[in-house]
Structures are given as structure tokens and as C-alpha cells.
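Novice: Here is a sequence together with a model predicted from it:
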Amino acid sequence: MKNLNNTNNINNELIENKDKLKKFNFTIIGSGAFGTAVANFLVDNNNVIIYGIDKKEIDDIKINHKNTKYFGSIKLKNKIEATNNIKEALKEADAILLAIPSHIFKIVLKEKILPNMKKAAYFINLAKGFDYKEIKFLNQIIDETIPKNLNLGTLKLSGPSFAKELLKKEPTKFVLAAKDIEIAKNLKKYFETNYINIIISNEIYGVEILSVIKNPLSILLGIVQGLGYKMNSRAYIFSEALEEMKKIVNLYKLNENIIFLPAGVGDLYLTGNSKKSRNFSVGYKIGKNDKVNKKILNSFTTIEGLRSIEIIFLLAKKNGIDLKLFNLLYNITYKNTSPSKAMDEFFKGINEHYE
């Protein structure tokens, strides 16, 4: 009952203090690039602590105010706290931000976070991908793993953003999504700064889907550029990618206009056009080499887009959806079709549906 009362108190405080901002306690699980970059702008108006398992990284953040592994000599804000102690990290948490890879997402929630929670908190997913074992979206995993009396609300923060550019205060737009839009509305103000713009949505499943499917499509855009195709052809693939996004969104009976959210077309534009994007870079290497070599195959565990290709291909096949780009990606990454041959065949057949 104590936790339920705490839930009501925090929600009431948020509603009653729309104009007067109360400092919020954010705990970020994961000391990687994106988690650190989010901490760096959240700390302007809030208390922020980062939890990580790499002691060297955590000491670097705490003592040197840097995350040298990802950002070199760029300084972080001094107010960011960091710890290897999960109990310390969660002790005062009003909101828990999950910046961890999808393949360890459930384990961390179940074995690290849940046993050490002292009070109810909001859960905000920063990760992109599926739970590949259960074929579930990460917001579902949060809702199924964290009891209702400890979860004030599940949200998703997503949008076109490179971590290093966030540190440099480049203007950036995110969508903050929750099933209950009032929760997103009430939390929005804690994320906004003079260079961070937040829009809200109740389409959390849609935002999760977009954050999954844009990664494989970014790989394909990298392949096309690596093969030497020029802007006309790359724009062609980009527009086809938006069509396939729409088909998948329709499969889940969601409003297809969500593809125009920052997590859709904005994120695809960013990650599908720059070597700063890991997914684009892997695709570019595949295109340059005109094959998927062992080194690239070994990166399947860390490149979310590569791991999503098979899932989406099988999902489309099961539901009778024609996703030409995902068929193409599947043939390149799982059937060893050379990228140049696959793309030649694709472009030769572009007018078939008009005949």
C-alpha cells in the first residue's frame, strides 16, 4: 500500500507543479554513449546518476567528468553522478532510464533492477530493438517484468540523435511516448532544455516499432551507398523504406501517420545517411566489400539492425506482406547473395508492378 500511495503522490506533484519545476531524480542504467549523452542534458534541471558495470568508465565519469571511451576529451557536466552500486543508483530514483542492449534488457530488469528497487518509479526505454527470444517489444518486457505497484508508467524516448552532437548542444527533437498520454505530458518538461525539443505521443507501440525497423533500413541505405549508387538511387530506396515502414505499422493496426514522428522519418534520415550511425556503417562496409564477411557477421550481437532483419522478414512472410527491401536484406545477410547482384535484380524489376 505504501508504494501505491507513493505512486499517487508523485503523479499529484507532477500535475500541481506544471509551472514550478521540481527537481526530479533520474537513474540511467547503462554508461554507454547514448545514456551518457542523455544524462548530460537531463542534469541541467534534474539530479542524475548513471549506473554501469564497467568500473573504469564509471570512474572516468565520476572523477574526470568524461566518458573517454565514447567521447574522447569532451567534458561532461560536473553534476552527473556515477556508480557501480545498483542499490545506490536506485535509492532515490523517480525515473529509471534504460540505455542497455536489447539482448540483456529482461535480465537486467529482472535480476538487477527489480530486487533493488526501494520505491515506485517511471520506466523510460532508450534502447532500440526487440526481445529476440520472446519476439516482444521492450515496453512489453518492462510491463511484464515490473509489478504495477513499482511502475508509475512505461515510456519510450526516441528520435534522430547522435550522442556526440547532444553533448555539443546541437538542437535535437525527440518523441516521448506512453500509453497514457497524461504521463508523457507531465514528464515532458523534465527533458526539455533550450536545445532539446520534446513532442508527446500515446503511440508507444508505434514508436517502439519505428525504432526497430529503421535500423535494418539504415543498413540497406549504407549498402546502396557502399556499392556506389548515386543520390537518385539512394533517394529511391529511402522513399521505398518509408513505404515499408507504413506497411509494418498498418500490420499492427496503428495510425500510419506515426512515421512522421521524429522516431520515424527523422531517425531514418539520420541513421540512414551518416557513417556516424553503426547500422549505416555496417551496411556501407557490406556494400564496399560486396559481401557479408565474418567480421561483420560477428557484429550481429551489437548491431540491432542486423538482428532485426530475420525477425521482420519472417513476420512479413507469416502475414503475407510484400516487403521487397527486407527480402533483399534477408537474401544479402542470410543467404549470401552478393549485394551488387541483389540490387541489380531489384532495380531491374522496379516497373513490374505497372505492367
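Specialist: Received it, and whenever you're ready, just let me know what you need.

Novice: C-alpha from now on. contacts and neighbour counts both.
Specialist: Fine.

Novice: where exactly do the strands run in this structure?
Specialist: Along the chain, the stretches classed as strands by DSSP state E are 25-29, 47-51, 81-83, 95-98, 121-125, 130-131, 136-137, 151-158, 172-178, 196-201.

Novice: what angle separates the second one from strand 25-29?
Specialist: Inter-element angle recorded for strand 47-51 and strand 25-29: 20 degrees (by axes from the mean of the first three to the mean of the last three Cα atoms, to 10 degrees).

Novice: Strand 47-51 packs against which elements?
Specialist: Secondary-structure packing of strand 47-51 (3 or more Cα pairs under 8 Å, 6 or more residues apart in numbering; DSSP states H and E): strand 25-29, helix 33-42, strand 81-83, helix 86-90.

Novice: So which of the ones you listed is nearest Ile258?
Specialist: helix 33-42 (23.2 Å; Cα to Cα).

Novice: tell me what that closest one is packed against?
Specialist: Looks like helix 33-42 contacts strand 25-29, strand 47-51, helix 163-167, helix 181-191 (3+ Cα pairs under 8 Å, 6+ apart).

Novice: Mind putting the ones you listed into CSV with distance to Gly153 and mean neighbour count?
Specialist: Converted to CSV, these look like this (distance: least, Cα to Cα, whole Å; neighbours: other Cα atoms under 10 Å):
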stretch, distance to Gly153, mean neighbour count
strand 25-29, 14, 26
strand 47-51, 19, 24
helix 163-167, 25, 17
helix 181-191, 7, 19
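
Novice: In CSV, list these along with distance to Ile213.
Specialist: Putting these into CSV (distance: least, Cα to Cα, whole Å) gives the following:
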stretch, distance to Ile213
strand 25-29, 24
strand 47-51, 28
helix 163-167, 20
helix 181-191, 23
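
Novice: and of the ones you listed, who's closest to Val224?
Specialist: Closest among those, using Cα to Cα: helix 163-167, at 24.9 Å.

Novice: same for that closest one, what does it pack against?
Specialist: Other elements packing on helix 163-167 under the criterion 3+ Cα pairs under 8 Å, 6+ apart are helix 33-42.

Novice: okay, now the one to match up with it:
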Amino acid sequence: MSSKIAVLGAGSWGSALASVLVENGHQVNIWTREESQKNEINTNRTNKRYLKEFKFPKEIVAMTDLKQAVSGANAILVVIPTSGIRELAKELNKIIDRKLTIIHASKGLEQQTHKRISVILEEELSDDHTEGIVALSGPSHAEEVVKRDLTTITAASLNQTSAQYVQELFINDYFRVYTNTDIIGVEIGAALKNIIAIGAGIIAGLGYGDNAKAGLVTRGLAEISRLGLELGADPLTFMGLSGVGDLIVTCTSPHSRNWRAGYQLGEGKKIESVLSNMGMVVEGVSTTQAAFELAEEHGIEMPITEAIYEVLYNDAEVKYVLRNLMQRKGKAE
């Protein structure tokens, strides 16, 4: 059955997910704040800043008017940086006039509050406007989804009906969606894997090989799991697509902007220079600070996160930080 979906955010991931929805027979409006981007999408069917080789299906309509974009929608898909979600949710709460399924495909933690994205949405959207909140997450590069590469992700929600609805919206021959009720674990895994991806990029930029990468990913997963369990997640979630799956794809590919940022840090560049040249938000940078503070607040040991925090926020030398990690007192795994 066809649905009308408003995709809020016309970056690489929003564009890719909008394309999947159209291919599955749904009506899609994609919203952007930028008039030039709207005109490019509607006129040329391109989004060169984010996906150079991609062409939008002709059925997608780009808009800059938020009220017009969500009008008549059955579901809203939020795909913008974490830093903008609270304000967008406040705007939406003034516009929505009935209960809708709210989906988000963003990955991060809010600065200062350290809150997950679904919590932000719950706080800013009234109960009269939300049928259910669903986190869509897993090992997925937009660049590969638009080429119809085989992809598997998770739709997580406390509302199983909403999760199944999102599953039905997206699932097709190349895009497989599983459901999960552990939205805490899925969102924590999605956010914190970006920290480890920065670390994986640093290791590659320093010239280290597969041994170092495997050790970092494995011990990084242990850190993510420790904090996730403290916050109420199911430990099995971190063995799934939004845990180890997302770690693998983000820590091993230049498609990942977090990995690319880390690689440049490993080469000796400063974080300010890296971010200014990236052209897109690197969620792992702000998430590192949030996770570092959250770990301190809960008394959770996260040495890799702490090390990357030192590099990003205290201008620590990457080789010095790495040596300190390797020289920590021995312990049982």
C-alpha cells in the first residue's frame, strides 16, 4: 500500500532513503532549508554536493516550505544532524495536526543533555502528533544504497506496530529491514560507532594495518556495550546490525566521513582544518564529547573514547595518545 512520506533533510542519507521509498511506490517530498538545493533537485534531479553520481527519481519533489512538505504525510523521516533535531521538532509540533509515524535516521547524542534522538523527539512532539517513534539504523553507506547494493538495517521502536510499518515502507530486493524493540541499544550503537570510526581512521592514517584495526573495533564494541548496558540497552543488540554491523561498515570504509576525518588526524592535520574541509557534519566529533561526559557521569570506563576526546578537544598528539592506550595496565578480557 502506497504511503506519503516527508523526508526532512536532503543530505546523502536522506537522498538515498527517499530514493528507496519512491522505488517502493511511495509518494515522497524531500525538504531542505536551501533554495539552491531545492532548485537543483527539482530541475536537474541531482545533489552534487552529497552524491556526485546520483540522479533523483522524477517522482521526488523538493521543498523549502516545511508545512507544505509534511502536509498530508503518513510518516515523517528526519535525516538531519543531531544538533538541529530539537529545533526542527519544535517547528514540527506547531505544524502537525494529527498522529503520524515519526522516523529518524540520524546518529548522535545531543550536546550537554546527552540525550538520544528519540528522547528529543518525544520531548518536543506532543502525544497527539506521534503514532510511534522509530529509529532506522544499521550498516549502510548512502553511496552504495543508491547503487542498489545489498543493505540490511534495523527499524527500532518501543511500538512494534510502528517498527513493522517502517519495515514495510522500506524493504525490497536489495534493502532488507529487521525490527527491534530495543531502541536504546540501537541508538547508542549508532551514535557511538562514529567515535570508534574516527579512531579507525586515525590508525589507518598512521599507517597501521589490520591487526590494529581489529583490536580497535573489538575493544570499541566493548566500550559501546558497557555504556549501553548502563543506560538500559539489551546486550544482544550490540551483536546485531546497529552494533557490530555498523561498526564494521563505518570503521573500514572511506565512504565514512568519520573515518575520513580520523585518517586526516592520523596524517597530522588539526581537527579545525579537517572539519573546515569536510563540507559535511562529522557526527562523531560532537558525539565523542557527549559520550566522554556521559561515561564520566555514570562511572563507565571508556579508554578509547577518552583517548579520542583528548585528540579532538585537548589537541593531544595522536601517537602519544595511542602509546598510552597500549601501555595501560594489563587486565583480563
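Specialist: Received the coordinates, thanks. All figures in this text were calculated on a predicted structure; none of them were measured in a lab.

Novice: care to give me the TM-score?
Specialist: TM-score for the superposed pair, counting by TM-score structural alignment, normalised by the length of structure 2: 0.94. Supporting figures: 330 aligned residues with a Cα RMSD of 1.8 Å.

Novice: re the thing from before, which among the helices and strands packed on helix 33-42 of structure 1 is found nearest to Phe130 of structure 1?
Specialist: Using Cα to Cα, these put strand 25-29 closest to Phe130 of structure 1, at 17.8 Å.

Novice: which bit of structure 2 covers that closest one?
Specialist: The alignment of strand 25-29 of structure 1 onto structure 2 (TM-score structural alignment) spans residues 4-8.

Novice: after superposition, how close is that stretch to structure 1?
Specialist: Mean deviation of stretch 4-8 of structure 2 relative to structure 1 after superposition (mean Cα distance after the TM-score superposition for structure 1): 0.5 Å.

Novice: now that stretch, how far from the chain's geometric center?
Specialist: 18 Å (Cα atoms, centre = their mean, to the nearest Å).

Novice: what does that stretch contact?
Specialist: Here stretch 4-8 of structure 2 makes contact (Cα atoms under 8 Å, 6 or more residues apart in numbering) with 14, 18, 26-32, 69-70, 72-80.

Novice: likewise stretch 292-303 of structure 2?
Specialist: His114, Glu223, Arg226, Leu227, Glu230, Thr305, Glu306, Tyr309, Leu325.

Novice: go with 7 Å
Specialist: The set of residues external to stretch 292-303 of structure 2 that reach it, using Cα atoms under 7 Å, 6 or more residues apart in numbering, is His114, Glu223, Leu227, Thr305, Glu306.

Novice: Counterpart of Tyr334 of structure 1 over in structure 2?
Specialist: Residue correspondence to structure 2 (TM-score structural alignment): Tyr334 of structure 1 is matched to Tyr313.

Novice: on that earlier part again, of the strands of structure 1, which is nearest Phe280 of structure 1?
Specialist: Proximity to Phe280 of structure 1 (Cα to Cα) singles out strand 151-158 among the strands of structure 1, at 17.8 Å.

Novice: orientation of that closest one relative to strand 172-178 in degrees?
Specialist: 150 degrees.

Novice: Now strand 151-158 of structure 1 on structure 2. Mean distance?
Specialist: Strand 151-158 of structure 1 sits 0.6 Å off on average (mean Cα distance after the TM-score superposition for structure 1).

Novice: what range in structure 2 does that strand sit on?
Specialist: Counting by TM-score structural alignment, strand 151-158 of structure 1 corresponds to residues 130-137.

Novice: Could you check how many residues crowd around the aligned partner of Met302 of structure 2 in structure 1?
Specialist: Here Met302 of structure 2 is matched to Leu323 in structure 1, going by TM-score structural alignment. Neighbourhood size, Leu323 of structure 1 [other Cα atoms under 10 Å]: 19.

Novice: same thing with the one 5 residues further on?
Specialist: Using other Cα under 10 Å, Leu328 of structure 1 has 20 other residues around it.

Novice: Ser106 of structure 2 too?
Specialist: So Ser106 of structure 2, with other Cα under 10 Å, has 25 neighbours.

Novice: That one contacts Ser83, correct?
Specialist: No. Using Cα atoms under 7 Å, Ser106 of structure 2 is not in contact with Ser83; the gap is 10.2 Å.

Novice: picking that back up, go through the strands of structure 1 and name the closest to Ser338 of structure 1.
Specialist: strand 130-131 (27.1 Å).

Novice: Please name every helix or strand in contact with the closest one.
Specialist: strand 136-137 (3 or more Cα pairs under 7 Å, 6 or more residues apart in numbering; DSSP states H and E).

Novice: Could you give the residue range in structure 2 aligned to the strand it packs on?
Specialist: Strand 136-137 of structure 1 maps onto residues 115-116 of structure 2, going by TM-score structural alignment.

Novice: re the thing from before, can you check which of the helices and strands packed on helix 33-42 of structure 1 gets nearest to Glu352 of structure 1?
Specialist: Distance to Glu352 of structure 1, taken as Cα to Cα, is lowest for helix 163-167 among those, at 41.9 Å.

Novice: Mean per-residue distance, that closest one versus structure 2.
Specialist: Helix 163-167 of structure 1, aligned to structure 2 and superposed, deviates on average by 1.1 Å (mean Cα distance after the TM-score superposition for structure 1).
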